[in-house]
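Student: One predicted model, sequence on top.
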Amino acid sequence: MKHSTEPAALVRRLWRAAIDADEYTAAGIVHTALAEGVDEETLLLEVIAPVQEMVGVEWAADRISVAQEHAATAVNERIVASLAHRQGGGPRPTHRGRVTVSCVDGDWHAFPARLLAEVLSLRGWRVDYLGAQTPTPHMVAHLHLTNPDAVLLSGSIPTHLPAAHAAITACRAIGVPVLVGGRAFGPGGRWARRLGADRWAADARGAAAVLDAGVPRPVPATGRQAVDDLPHLADQEYTLVLQSRPRLVKHTLTELEDRFPALRGYGDEQRERTAEDLAHIVGFLATALYVDDADLFTTFLVWTADILQARHVPAHSLVAALDILADELHDFPRARRLTRLGASALGARPAASVLGPASESATGPESAPEAGSAPVPVPGAPS
């Protein structure tokens, strides 16, 4: 039986194989489509990427387990590798120049960067792919050795934006332009520009187009500090809130037990998970202080409320946690304002989860993921 090679049909079939952890069937679907004339870039961006996006969405909606998410992601990663090294494919020609593709230090979500590296390689670039959470000093040392035309920096989780800022500043200080992408940089790349990136791209094809147009090399500069780009950091609220995170988490957890006595019956693992959730809240609060943008914090809170609702956990506990944090942050006016805005955003949130009903993207073409969209890296999700 001959199957359709339309991307939407391939997405549905690959999804079923990936979620069943059936690597061999998944690889067969992709390689058969390749043999039947579907080009590799289409497979990467319009088939594999949407399936990976579905993995994130379905995990967030609590419709697949962490183990299924890990297994499906591993299947997709191995398929991408098999395409890059398929028998008889031979080395890809390089004629455009040389670039470095890397994830922000601390960011383990390497799948979007890997897809980007493969697309640029297909288009004739020599790509040095450094993978997940590359420490900035090691990346800069690599740039000194290779002198690439540009660095392409992928960021998936906003709490790594300060590390991204440090990497952007360090690369530009040695005259290497930086192109960034990924959901960490906000809608339309709003935080990319704030952090001094030379360019931003929404997806792999957009990044390739930016490189084709050319990115001028910056004039090397030394001695720049974060406050030079972000004057609001002079109030030290970001630094002090981040340094206070362990204390804030401990205090908030204790206060929540007083307000919700059922928490006292939590086991060690439940308490640890609750503390991790509170640490994420404080981390996103600190990052919103860093970029001076309330939307970063409120968007995370609404997403978290949806995650909790999908797992049948009352989201009103978030509002209580924010009230406790606001009282504790009485000496930090910007942080206190953000907690109040966060509580308001949660109060205005619709009763129904924005995650919506069970996705039909694995069964019907009308709801297939947008072609070429990047995989969804969700804050706090398993990598």
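Tutor: Everything's here; your move.

Student: Could you use CA atoms for every contact and neighbour count after this?
Tutor: OK.

Student: any idea which helix is longest in this structure?
Tutor: Identified as the longest helix of the chain according to DSSP state H is helix 268-291.

Student: so what does the next helix or strand after that helix touch, helix or strand wise?
Tutor: For helix 268-291, the following helix or strand on the C-terminal side (DSSP states H and E) is helix 294-310. Here helix 294-310 touches helix 268-291, helix 333-347, going by 3 or more CA pairs under 8 Å, 6 or more residues apart in numbering; DSSP states H and E.

Student: Just tell me which of those helices ends up closest to residue 230.
Tutor: Evaluated with CA to CA, these place helix 268-291 nearest to residue 230, the distance being 7.4 Å.

Student: Going by neighbour count, list what's buried in the closest one.
Tutor: 274-275, 277-291 (16 or more other CA atoms under 10 Å).

Student: Below is structure B, check it against A:
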Amino acid sequence: MSTQTTTPSTTGLAATRRQLWAALEARDEPAAAAAVLDAHDTGVPAEDLLLDVIGPAQARIGAEWAAGRIGVAQEHAATAIQDRVVAALAHRAADARGPRTETGATPRRVTVACVDGEWHALPARLLAEVLRGRGFSVDYLGAHVPTPHLIAHLHETGTDAVALSASLPLRLPTAHAAITAVQAIGLPVLVGGAAFGPDGRYARLLGADGWAPDARAAARLLTDGPPRPRTARPAPAGDLPHLADQEFTLVTRARTQLVRHVLQGLDASVPAMAAYTDAQRERTAEDIAHIVDFLAASLYTDDPELFTGFTTWTAAILQARGVPGTALAAALDLLADAQHDFPRARAHLAAGRRALVRVPAPPAPGPRS
């Protein structure tokens, strides 16, 4: 049995994480910046601060939102503070490195971007700064980069490789389009982010040239040299032969009608809906739309586990909001009723329905004081 030792470095990082989190909770941007920059001034490497302090703080922001302990506005405010802290740290680290020493070798250029529709930009930003710190020349394009604009940028620059980020699996179809378009002009594509699965399964499915589970792994891959682009590629229709049944396309096109169908059905099957305010009904419609979107993503990848993971996560979110679990089950049943001509969609919905049984019930309320 091994014993875990605590080093001054890990102790310092833990203290900085606590200071940063306290500042984010208070929406105190100067304190947040001071926590990170003071640690850097004492010798903590910028990469450690980016990935072991700022990154975990962002994950905690998401977890707090999911648990219903903070609202969307507070989540956005904390994320905006984090983004500005990253910028301040990047400038401080660049000043500490000083001007680049001419070695005769041109630094490798990497373009880092979020795929079209992906607004969670901080993971890509962290990768961009880690790569800069390791001597790469980086074009960071930010959130929600439409594929035609990405390709236009690549034609105008001498990029050696492209790193694409996506956090939500519902972005996988647009990620696939971006991967294919970049490879078509002869550049390799490295992908990362939660959308591609914890083991990178969707990166392989969509034909990416490389996948990394985190920024350090991505930096190591790119330091060893950009992944080699494939020389022979199947035709797009052959990449994902299951799409020939058109279920993904038809479910995507029917999104508005499906949301309306489920909402009307819930009015009849969930009595509590009668007392919903306009804001609650709007939130319910948004939840149903997300269910349809994730169903479409699971059809695109032909992986029911993608949908079951989303349904169990949604069930936990709804519990935190005080929404009865029967509402989600009823929504899945109503969607299945509307998919009578789509066997894959019905199978994925049935898997999601079965997965709800495994979601633990909320704890019983304790005695009132």
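Tutor: It's in. Predicted model, so just to flag it, every value in this text is computed and none were measured.

Student: May I have the TM-score of the superposed chains?
Tutor: Superposed pair, TM-score by TM-score structural alignment, normalised by the length of structure 2: 0.91. Supporting alignment: 350 aligned residues with a CA RMSD of 2.0 Å.

Student: any idea how far residue 282 of structure 1 is from the residue positioned nearest the centre of structure 1?
Tutor: By CA atoms, centre = their mean, the mean C-alpha position of structure 1 lies nearest to residue 156, the distance being 1.7 Å. Applying CA to CA, to the nearest Å, the value for residue 156 of structure 1 to residue 282 of structure 1 is 18 Å.

Student: about what we covered before: average distance between the longest helix of structure 1 and structure 2?
Tutor: Here the mean offset of helix 268-291 of structure 1 against structure 2 after fitting is 0.7 Å, by mean CA distance after the TM-score superposition for structure 1.

Student: corresponding residues in structure 2 for that helix?
Tutor: Taken onto structure 2 by TM-score structural alignment, helix 268-291 of structure 1 occupies residues 278-301 there.

Student: ok, which stretches of the stretch 51-200 of structure 2 are helices?
Tutor: 55-66, 72-97, 122-133, 147-156, 172-184 (DSSP state H, counting those that start in this stretch).

Student: and these, which is most packed in?
Tutor: helix 122-133 (a mean of 23; mean count of other CA atoms under 10 Å).

Student: what does that helix correspond to over in structure 1?
Tutor: Using TM-score structural alignment, helix 122-133 of structure 2 pairs with 111-122 in structure 1.

Student: picking up where we left off before, and of the helices of the stretch 51-200 of structure 2, who's closest to residue 363 of structure 2?
Tutor: Nearest of these (CA to CA): helix 55-66, 16.9 Å.

Student: report the angle between the axes of the closest one and helix 304-321?
Tutor: Per axes from the mean of the first three to the mean of the last three CA atoms, to 10 degrees, the angle that helix 55-66 of structure 2 makes with helix 304-321 is 70 degrees.

Student: tell me the contacts of whatever residue of structure 2 lines up with residue 255 of structure 1?
Tutor: Using TM-score structural alignment as the criterion, residue 255 of structure 1 maps onto residue 265 of structure 2. Taking CA atoms under 8 Å, 6 or more residues apart in numbering, we find residue 265 of structure 2 in contact with 331, 334.

Student: what residues are up against the residue mapped onto residue 308 of structure 1 from structure 2?
Tutor: Aligned counterpart of residue 308 of structure 1 in structure 2: residue 318 (TM-score structural alignment). The contact partners of residue 318 of structure 2, by CA under 8 Å, 6+ apart, come to 324, 325.

Student: So residue 318 of structure 2 versus residue 270 of structure 2, what's the distance?
Tutor: Distance from residue 318 of structure 2 to residue 270 of structure 2, by CA to CA: 15 Å.
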